[in-house]
Each structure stands twice: as C-alpha cells, then as structure tokens.
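# below is the sequence, then the predicted model.
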Amino acid sequence: MARWNRLFSLPVLVTRYRAGKTATAAERAQARAMIAEWRERLADLSWFMRSLNEYLARRANEEDGCKGRFWEGRFKSQALLDEAAILTCMSYVDLNPVRAGLADTPEESEFTSIRQRIAELSASSNDPPKIEPEPERPRLMALETPAQDRHPNRFSFSTEDYLELVDWAGRAIREDKRGAIPGDLPPVLTRLGLNPEHYLRLVRRGGRSHHVAALGHVERLREAAARLGRRFLKGMDQSRRLYQVHG
C-alpha cells in the first residue's frame, strides 16, 4: 500500500482503513479488495507500461500545447534469449534517431544509451571529452567480456565492441543503397554468429521485423517453447536467418 501511495493518492475509504477508522465489515472488505488489486497491478508489466506511457503522454502534450493520442500503439513484449539477441535489440534501439533521420551518427543521438556510453568513455580518457556527460542519467550496466568480468550475467562483448558495431550499422543505415554492407565487419558479429546482412535488415526495418515472441538462436527458442508447453514460438524463421553466417 505504501508503494502504491507513492504513485497514486489513496481514496478516503483506504485512508480510513489504514487509520483503523472503518465502521463496518463491508467497508473493511472493500478496502482489502482494493489493496489486493493494487498489489497485483504493482507486479503487472502491462499496468506499469500504461502508467508510464500516460505520464509521458501528458508531459509531451503539455509541452506541445496540444491534446489527443500521443503513442502509436501499446508496448511489445519480446523475450531475448541469448547475448546476440540482446546485442541486436540494444543496437536497434540506439539507432532509432539515426534511422528516423534525427541524427547522422550515434554520438549525435540524444537521449540514447550509446551516447551516454561514449560520453563516459570520453570522460575516463586523457583526451578532451568529445561529448559532455548529461547530468542525472541512470547508471548503465557495464559491458565486459568474460576475461574482464566474472559476473554470471556478463556479456561476450565489450563496450568497444558495441560502439564499433553500432557505428558500422549506423553508417550502413545512412547510406541510401539498401543492399550495401560496409567492409570491415566488426569481429563481434562473427563471435556471436550473427549474419551481417540480416542483422542490418533488422535494425533498418524498424518495428516491422520485431512482431515475434522471442529473439535468439533457434535452439534457445525451442527450449523456451518446451518450457511453456508449446510446439514452437513465433520467430523461428527470423532466427534461422539472423544466425546463419555464411563462411
């Protein structure tokens, strides 16, 4: 109840119930039912996204001096089953401003994690910073290879790997030749078994390529389907293309 009260104001009935001032059993039962519903909502991803989207929409409409619908649609939930899937999703999100034509390069993309990572690397070097760190940014999880970090959730790619990959993909996206793939493929693509052509197709095409239940190697999708008691998960064909590296 205290956590809910940090987000929303409590109705009079619940306030009285907390103070032990409810007069009847019916009032107490109603208050307990409301509290039980709040507990469920606090653990509900859909309710969290609804509340977050509503807050952002109100702020944006207030800044623009307008009314009406702000978001195009509801959120999508997609399981990321291995490191290559995480890498693909991270770079897809970080390249949103480049894909939309709002920035020419990843370091010019405002309000992205990759810009923050570049700023943090710049600040830790002896060279003059190329990007000033933005204040009050949340701390990002470090990207460290197994040789650098023994954490059980460690990645198989470093920050330098990630920056190289996103820079490479960003340059490919900005080129008008849709079939062109720049030379000098980032080594992380080979290490994680990602097909360069299909990887670029994913980060270029936006949300149209992400209407799948999960992203990861075919074997990971089969394991996830078995855990859920299903024969398959939507996304198998995409997985086969993404992880099929031609030698």
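Arrived safely, thanks for sending.

# only C-alpha atoms for contact and neighbour calcs from this point on.
Noted.

# so which bits of the lengthiest helix in the chain are buried?
Using DSSP state H, we find that the single longest helix of the chain is helix 45-64. For helix 45-64, burial by neighbour count (16 or more other C-alpha atoms under 10 Å) applies to Asn53, Ala57, Arg58.

# what's the answer for stretch 224-234, then?
When burial is assessed from 16+ other C-alpha under 10 Å, stretch 224-234 yields the following buried residues: Ala224, Ala225, Leu233.

# state the distance from the last one to Glu219.
This points to Leu233. According to C-alpha to C-alpha, to the nearest Å, Leu233 and Glu219 sit 11 Å apart.

# ditto for Val98
Going from Val98 to Glu219 by C-alpha to C-alpha gives 32 Å.

# could you find the closest non-adjacent residue to Tyr92?
Among residues not flanking Tyr92 along the chain, Val203 sits closest, at 4.9 Å (C-alpha to C-alpha, 6 or more residues apart in numbering).

# so who does that neighbour touch?
By C-alpha atoms under 8 Å, 6 or more residues apart in numbering, the contact list for Val203 reads Thr88, Ser91, Tyr92, Leu95, Ala169.

# presented hereafter is structure B, for comparison with structure A:
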Amino acid sequence: MSVDVTPYYHCVSRCVRRSFLCGVNPLTEQNYEHRRDWIEQKIYALSQVYCIDICAYAIMSNHYHLVVHINRDKALALSNHEIIERWQQNHKLPVIIERWLSGQLASDTEKEACIAIIDSWRSRLWNLSWYMKELNFDIACQANREDECRGHFWESRFKSQALLDEQALIAAMAYVDLNPLRAGVAATPEASVFTSIRARLEALNHQQETAPCLHPFIDNLTNDKRDGIPFRLMDYIELVDWTARQYREGKACLNITSPPILQRLNINQSNWLKACSELEKHRSSAVGCIQDLRAVKNALNKKRIHLFRLDG
C-alpha cells in the first residue's frame, strides 16, 4: 500500500470456518444475524478513533467489504493531546503518558519518550493494517466467546485492492453496495440492510446531510474545501439504481440510457458492469484506468501490476 499512489482501497475479510459470520447456519440452524450489528457498530466506533474514512461497506453472511479513504493529512494535523484522546478511546494509556498529561514528568528524557509514543500512535491512526487488525480482532474475540472455541476466525488478515482514480472508487463503491442484491438476499438497494447505501438513504429520509460515520459526498464542481467523495450523492444513487436494474434483468448489453455520471467519468459501460459484478473474480491488486498504470508501477517500484481496467 502507498498513500502517495492512492488513498482509496477496497478491503475484504472472510470467515475461515464453515459456521457463518452472520445469518443462519443451515447445518446447525443457529442464528448469527446479530453479528452484523457487531461489525457495523465496530466500524462506526473505529471511525471516531482512526483517520480512516468509510466510503462504502456491506456485511454479508461469511464476509464483509469496506471501501476506505486513508486520511493521512488529518492524522498529521492532529495535536498531541488530540492523538491521546483518540487512542485512549480503545486503549489503556501507559503510566508515563498519564504522568505527562498531569504535568508530572521532570526529565527531558521522559518527555522525549512520551513524544515518541504519541508519534507512533499518530502513524497508526492512518495505518489501514492497524485499523483492520483492531476491527477483526474484536469481532473474532466476540465470536470465539459466543462459540466457546479458540483459533482463527478469519481466513487471512484481509485482502485489498488499490483504487487508483475516481472511476475505480465509484465502481468499487457500487460493487460493495450491490453485494446483497447480487447475492439474492435483497431485491433492491434500499432493502440491502447493513450496507452503506441503505445508511445513506435512511439519512436522506431523515433529512440528514450525510449518514453517521460515513465519508460524505461533495460536489467536485463547487469550491467546497471539505474532505469527501468527489461526486454528488444523487448521481451516485442514480448510478447504483441503474446498475441494480442490469443485475435483475440479467442483460449482457445495455438497452437504456446511462446516467450522466458514466459519461463524465469516461467509463466504458461494458467494463462498468463487469466491475460491478466481478471485481473480486480477477487477480487484480489495483483497479483503474490504463493511464494510471505506469505512474503506479514507478511509485511502487514494481515491474508488473495486475490491473482491473475500467477504461475502453
């Protein structure tokens, strides 16, 4: 991973056991549906601690998806006290930090040690691996206690794909939000529970500017200086709805007018539908347009990168 290449990533964690992460296990008939709420609440809680913005998520029966934005600039701009406030929400503070907060440190050596600890926390707050570790560890511990067993709960740390441009970002978000529909467990995007599209639509119904703990949409045609996803929310909702109709009708070619956002982003329509249904099926470590590939290979010092192309 390299934030200098792209701050956007699509992450997936899958359960290693035959027993379900969520839902009803057909073998034991035990209901694990409540675990979806565990994951959603943990995602929301960690978003208050880490400088990792959640663009999209979907919690399925044996895995979950995240599309995240690594906000390094936000972490670097936090004061030392703000770093401590965030870190102590999920962690017990070392004694030397508590003494530093109360002004009890007498030597420069102790003060330097405290600054070194705070700097390490600052680096972790925009580190995606630390975020995913804390998310998965907490869920694994709760599940093991409930199942009265030990051992691995997740098949690996997590898998990720770099999203190299705006086209890749919006395609990955739509792919994630349409996971329940594609799996046949929801008939419409708005009926897809435990997804970011459902959370955003519910926020709209309550006349909220954005869903709690989700990275907001901002119109990239305005002078809005806020952090956010550089699209209009209504364009994204229209795009997801249009893409969902393609799944339900099962058509290989397009026979309806595409939403304007596809034209503005110069996305090949066939590649768009392929990305929104097969993003994980291909051996791709990055998603984007071919024009980005050379710069990414140079930045990561790699001779070859498996790219899922979105352009023609």
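That came through fine. Only a predicted model underlies this, so the values are computations on that prediction, with no experimental measurement involved.

# coming back round to it: secondary structure and distance to Ser9 of structure 1 added to the buried residues of stretch 224-234 of structure 1, as TSV?
Putting the buried residues of stretch 224-234 of structure 1 into TSV (DSSP: H, G, I helix; E, B strand; the rest coil; distance: C-alpha to C-alpha, whole Å) gives the following:
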residue	secondary structure	distance to Ser9 of structure 1
Ala224	helix	40
Ala225	helix	41
Leu233	coil	41
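
# closest to Arg137 of structure 1 out of those residues?
Closest approach between the buried residues of stretch 224-234 of structure 1 and Arg137 of structure 1, by C-alpha to C-alpha: Ala224, at 34.1 Å.

# mind checking what that closest one lines up with in structure 2?
For Ala224 of structure 1, the aligned position in structure 2 is Val296, judged by TM-score structural alignment.

# do a quick rundown of the strands in structure 1.
79-80, 214-215 (DSSP state E).

# among those strands, which is the most enclosed?
Neighbour counts (mean count of other C-alpha atoms under 10 Å) averaged over each of these peak at strand 214-215, with a mean of 24.

# helices or strands up against it?
Applying 3 or more C-alpha pairs under 8 Å, 6 or more residues apart in numbering; DSSP states H and E, we find strand 214-215 of structure 1 packed against strand 79-80.

# equivalent range in structure 2 for the strand it packs on?
Taking TM-score structural alignment, strand 79-80 of structure 1 hits residues 162-163 over in structure 2.

# surely Tyr243 of structure 1 and His217 touch.
Yes: if you go by C-alpha atoms under 8 Å, Tyr243 of structure 1 and His217 touch, sitting 6.6 Å apart.

# which of these two has more neighbours?
His217 (25 against 22; other C-alpha atoms under 10 Å).

# which residue packs closest to Pro216 of structure 2, ignoring adjacent ones?
By the measure of C-alpha to C-alpha, 6+ apart, the closest residue to Pro216 of structure 2 outside its immediate chain neighbours is Gly228, 5.1 Å from it.

# from Leu214 of structure 2, how far out is that neighbour?
Distance of Gly228 of structure 2 to Leu214 of structure 2, computed by C-alpha to C-alpha: 10 Å.

# please, where are all the helices along structure 1?
Using DSSP H, the helices of structure 1 run over 2-7, 12-18, 25-42, 45-64, 83-94, 96-99, 113-124, 159-174, 187-191, 196-205, 218-227, 236-242.

# dump those helices to TSV, plus distance to Glu107 of structure 1.
TSV is the format used below for the helices of structure 1 (distance: least, C-alpha to C-alpha, whole Å):
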stretch	distance to Glu107 of structure 1
helix 2-7	34
helix 12-18	49
helix 25-42	36
helix 45-64	24
helix 83-94	10
helix 96-99	10
helix 113-124	5
helix 159-174	9
helix 187-191	20
helix 196-205	17
helix 218-227	33
helix 236-242	26
